[in-house]
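>>> the following comprises the amino acid sequence and a computationally predicted model.
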Amino acid sequence: MPLPLYLLALAVFAMGTSEFMLVGLVPAIAPDLDITVGAAGTLTSAFAIGMIVGAPLMAALARHWPVRSSLLGFIIAFAAAHAVGAVTTSFPVLFATRIVAALANAGFLAVALTAAAALVPPDRKGRALAVLLSGVTVATIVGVPGGAVLGSLLGWRATFWAVAALCLPAALGVLGGIPAGRTPGTGGDGPALRSELAQLRRPRLLLVMGLGAVVNAATFASFTFLAPVVTDTAGPGELWVPVALVLFGVGSFVGVTVAGRLSDRRPDAVIAVGGPLLLLGWPALAVWADRPLVLFSLVLAQGALSFALGSTLIARVLHEAGGAPTMAGSYATAALNIGAAVGPLIAATTLTTALGNRGPLWTSGLLVALALLVAFPLRAVITARSSGEVPRPSGKIPG
């Protein structure tokens, strides 16, 4: 894999840390800004909504900009939003910075996904996506627990400053490692924006986007509410929450890495094997959530299976959106974040039922079942070579 891919992954790591770090910071933000915990929790929703809206919007705005300048601009905006967030005493300002950060994150990821696909031959898009998404998985392993520890020791503002600081090496990496040139497909011979948006009428593209969103919704339905399962249902104590998060992150890294080597050549195998195992894992986790050893083992396994299946489906989005070379990354980003926003909302409704803390785990199982009911009969359609894919003569970003 080309070195620029790993430099892009470094920036994704910083942004992934920011996206998930509020899970451990909300209790500290609320009293500091004199707001309720519920109000502080809306900062997470603000980020998710910004990601969903920002992906296509930012990609459309940046489609005629040089790739390196686009990525660098998004990183600088992201860092600035965190610097402002770190010093403000106003909740509305902090809320606004989360939206700005999400827009910058969405724009970066949309352009980075497209750039990553252009850096490699078409038959290695899955591996390129795996490298890029490894930044997110490493964020769950190192960044989020590290942010929680830093927030506990130095206050939540220190975590915001740390994320801003992480953007510096990422910016230098983009500046030194990404070749100067325009986003693939732009320029005189590039398709018009209307033509790229028209790709969204293609049933196969909508199918894989929908399946990717549902699987990601299942993942975040349980990941978001994993802490109370560990502390209340399993009962080992709050100190074990970071352990569970790290295990889930380790599993997701393994899943993305393994699936990245299979999703280009054998996506059908990933769906056929990983899908049923993922489906069995969520109910098993719900049933045995009160047994810490089983809980932690299944958290590791579900992290791997969730990201293996999810990243494979998102790779199919990039394949199916080959006729939209500058917007394909935004379609993949939108699918990911629609799932990340909707999954926790659905899961939250189960917490007040008789299912209690296990409700989100059952929700994840039902969502995966829904995805597989659609995916299995259409597996040949999902994994076939896309008629909308535009072959690339080389693995370089066109200048």
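Yep, it's here.
>>> from now on I want contacts and neighbour counts done on CA atoms only, so please keep to that.
Will do.
>>> give the buried residues for stretch 329-339.
Buried residues in stretch 329-339, counted by 16 or more other C-alpha atoms under 10 Å: Gly329, Ser330, Tyr331, Ala332, Thr333, Ala334, Ala335, Leu336, Asn337, Ile338, Gly339.
>>> swap that for stretch 273-286, sorry
Those would be Gly274, Gly275, Leu278, Leu279, Gly281, Trp282, Pro283, Ala284, Leu285, Ala286, for stretch 273-286 by 16+ other C-alpha under 10 Å.
>>> got the contact list for it?
Stretch 273-286 is contacted by residues 294-295, 298-299, 301-302, 305-306, 308-309, 358-359, 361-362, 364-365, 368-369, 372 when judged by C-alpha atoms under 8 Å, 6 or more residues apart in numbering.
>>> hang on, Ala171 packs against Ile75?
Yes - between Ala171 and Ile75 there is a contact under C-alpha atoms under 8 Å: 6.4 Å.
>>> okay, and the common contacts of the two?
Ala11.
>>> just the element for the closest residue in space to Ser311 that isn't next to it in sequence, please.
Excluding its sequence neighbours, the residue lying closest to Ser311 (C-alpha to C-alpha, 6 or more residues apart in numbering) is Val256, at 6.4 Å. Using DSSP states H and E, Val256 sits in helix 241-262.
>>> what about the residue sitting furthest away from the middle of the chain, is that helix, strand or coil?
Going by C-alpha atoms, centre = their mean, the residue of the chain most distant from its centre is Gly188, 32.6 Å out. Following DSSP: H, G, I helix; E, B strand; the rest coil, the label given to Gly188 is coil.
>>> before we move on, back to that, and the residue nearest to Ser311, how far is that from Ser364?
Using C-alpha to C-alpha, to the nearest Å, one obtains 19 Å as the distance from Val256 to Ser364.
>>> got another one to weigh against that:
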Amino acid sequence: MPLPLYLLAVAVCAMGTSEFMLAGLVPDIASDLGVGVGTAGTLTSAFAIGMVVGAPLVAALARAWPRRTGLLAFVLAFAAAHAVGALTTSFPVLVATRVVAALANAGFLAVALTAAAALVPADRKGRALAVLLSGTTVATVAGVPGGALLGTLLGWRATFWAVALLCLPAALGVLAGIPAGRVRGAAGGGPSLSVELAQLRTARLLLVMLLGALVNASTFAGFTFLAPVVTDTAGLGELWVSVALVLFGSGSFVGVTVAGRLSDRRPAAVLAVGGPLLLVGWPALAVLADRPVALLTVVFVQGALSFALGSTLIARVLHEAAGAPTMAGSYATAALNVGAVVGPLVAASTLGTASGDLGPLWASGFLVALALLVAFSSRRVLSNLPADAGR
């Protein structure tokens, strides 16, 4: 895989760390800026909504830019937003920086997804996307726990500075390794924006976007509320929460790596085998949650299966949106983040039920079941799902 691809993954790691790190920083931010914890929690919502809205909007605005210009602008804007956030003493300004960071993140990921696919031959797109998305898994394994530790030792502002600094190697990688030319389809060389948006009327594209959103929703539903399962149901100490998160992230790294080698040639097989296993895994996690060894083992497996399916579906979104060369990445990004918004909301609605802390795990199973039901009912559309290498 080309070196610039790994440097793009560094930026994705920084952005993934930023997206997830607030879970451990909200109380300190609330105390420092004189707001309630609930108010400080809206920083997470601001980021997620900015990602969903920003992906297609920013990609459309930047579609005529050369890829290198767009990626560099987005990564520097992301870094600057965190620098301002680290310096501000105003909560509204901090909220604004989160929105700006989300827009930059959405724009960067939308362009990076298509840029990553363009850096390699068609039959290696899945592996290229696996490398890129591994930045998110590394963020889960190392970035988020490291950010939490840094915040504990030096304060939440130090974590914001660390994210900003982590963007600098990626900026250098963009300058050194991304071609300066325009994207095919931008500024007169290919389909117009209206033609690219018309791709959203394609049944198979909409279907794989929906499936990607549902699988990512199931991932975020269980992942977001994993901590109380570890401490209350399993009866482990708070330190084990970090262990569980690292195991989930390690599994996700394995899953995205293995799927990256299979999704180019056997995408249907990955979905057919991984989907039912993922469906079984979430209820199994709920049933075995009071057994620490089993809990931690299944957490690792669920991380692997979730990201194997998720990354394969995102690769399919890019493949099905090949007629939208400047917007395809934004469609994939929007699908991912719709899931990231919906999953925790569905999971949160179960906390007041008889299932208690285990409710989110059952919700994850429900969302996977829904994805499989949609896939089964649309099997004629998905039948003979082609591999990239075959086109």
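Thanks, I have it. Because the structure is a prediction, the values reported are computed rather than measured.
>>> which one of the buried residues of stretch 329-339 of structure 1 is nearest Ala102 of structure 1?
Asn337 (10.7 Å; C-alpha to C-alpha).
>>> tell me the residue in structure 2 aligned with the closest one.
Structural alignment (TM-score structural alignment) places Asn337 of structure 1 against Asn337 in structure 2.
>>> wait, a strand at its match?
No - applying three-state DSSP, one finds Asn337 of structure 2 to be helix, outside a strand.
>>> with adjacent residues omitted, what lies nearest to it?
Val52 (5.5 Å).
>>> what helix or strand is that neighbour on?
helix 37-61.
>>> report the buried residues of that helix.
In helix 37-61 of structure 2, counting by 16+ other C-alpha under 10 Å, buried: 40-41, 43-44, 46-60.
>>> what's the mean deviation for the following helix or strand past that helix versus structure 1?
Later in the chain than helix 37-61 of structure 2, the nearest helix or strand by DSSP H and E is helix 67-87. Taken over the aligned residues, the distance from helix 67-87 of structure 2 to structure 1 averages 0.6 Å (mean C-alpha distance after the TM-score superposition for structure 1).
>>> for helix 67-87 of structure 2, packing partners?
When contacts are defined as 3 or more C-alpha pairs under 8 Å, 6 or more residues apart in numbering; DSSP states H and E, helix 67-87 of structure 2 sits against helix 91-118, helix 156-177.
>>> how far does that helix sit from the chain's center?
Centroid separation for helix 67-87 of structure 2 versus its chain: 18 Å, with C-alpha atoms, centre = their mean, to the nearest Å.
>>> before we move on, what about stretch 42-54 of structure 1?
The answer for stretch 42-54 of structure 1 is 12 Å, by C-alpha atoms, centre = their mean.
>>> stretch 289-306 of structure 2 now?
For stretch 289-306 of structure 2, the distance to the chain centre is 20 Å (C-alpha atoms, centre = their mean).
>>> list the contacts of stretch 49-67 of structure 1.
70, 99-100, 102-107, 109-111, 115, 178-183, 186-187, 193, 326-327, 329-331, 333-334, 337-338, 341.
>>> so what's the residue lying closest to Thr224 of structure 1 once chain neighbours are set aside up against?
Among residues not flanking Thr224 of structure 1 along the chain, Pro344 sits closest, at 6.4 Å (C-alpha to C-alpha, 6+ apart). Contacts for Pro344 of structure 1 (C-alpha under 8 Å, 6+ apart) come out as Ala217, Phe220, Ala221, Ser222, Thr224, Phe225, Pro360.
>>> which one of these is nearest Thr383 of structure 1?
Ala217 (21.3 Å).
>>> that closest one: how many residues sit nearby?
30 (other C-alpha atoms under 10 Å).
>>> swap in Arg379 of structure 2?
Neighbour tally, Arg379 of structure 2, other C-alpha under 10 Å: 12.
>>> for Leu293 of structure 1, same thing?
With other C-alpha under 10 Å as criterion, Leu293 of structure 1 counts 12.
>>> and it, what element?
Going by DSSP H and E, Leu293 of structure 1 is part of helix 292-320.
>>> please identify the buried residues of that helix?
Buried residues in helix 292-320 of structure 1 (16+ other C-alpha under 10 Å): 292, 295-296, 298-320.
>>> what's the answer for stretch 255-270 of structure 1, then?
Quick answer for stretch 255-270 of structure 1 (16+ other C-alpha under 10 Å): 255-264, 267-268, 270.
>>> enumerate every residue touching the closest residue to Ala335 of structure 1 other than its chain neighbours.
Spatial nearest neighbour of Ala335 of structure 1, excluding adjacent residues (C-alpha to C-alpha, 6+ apart): Ala213 at 4.8 Å. Going by C-alpha under 8 Å, 6+ apart, Ala213 of structure 1 touches Ala335, Leu336, Asn337, Ile338, Gly339, Ala340.
>>> thanks again, I'm all set now.
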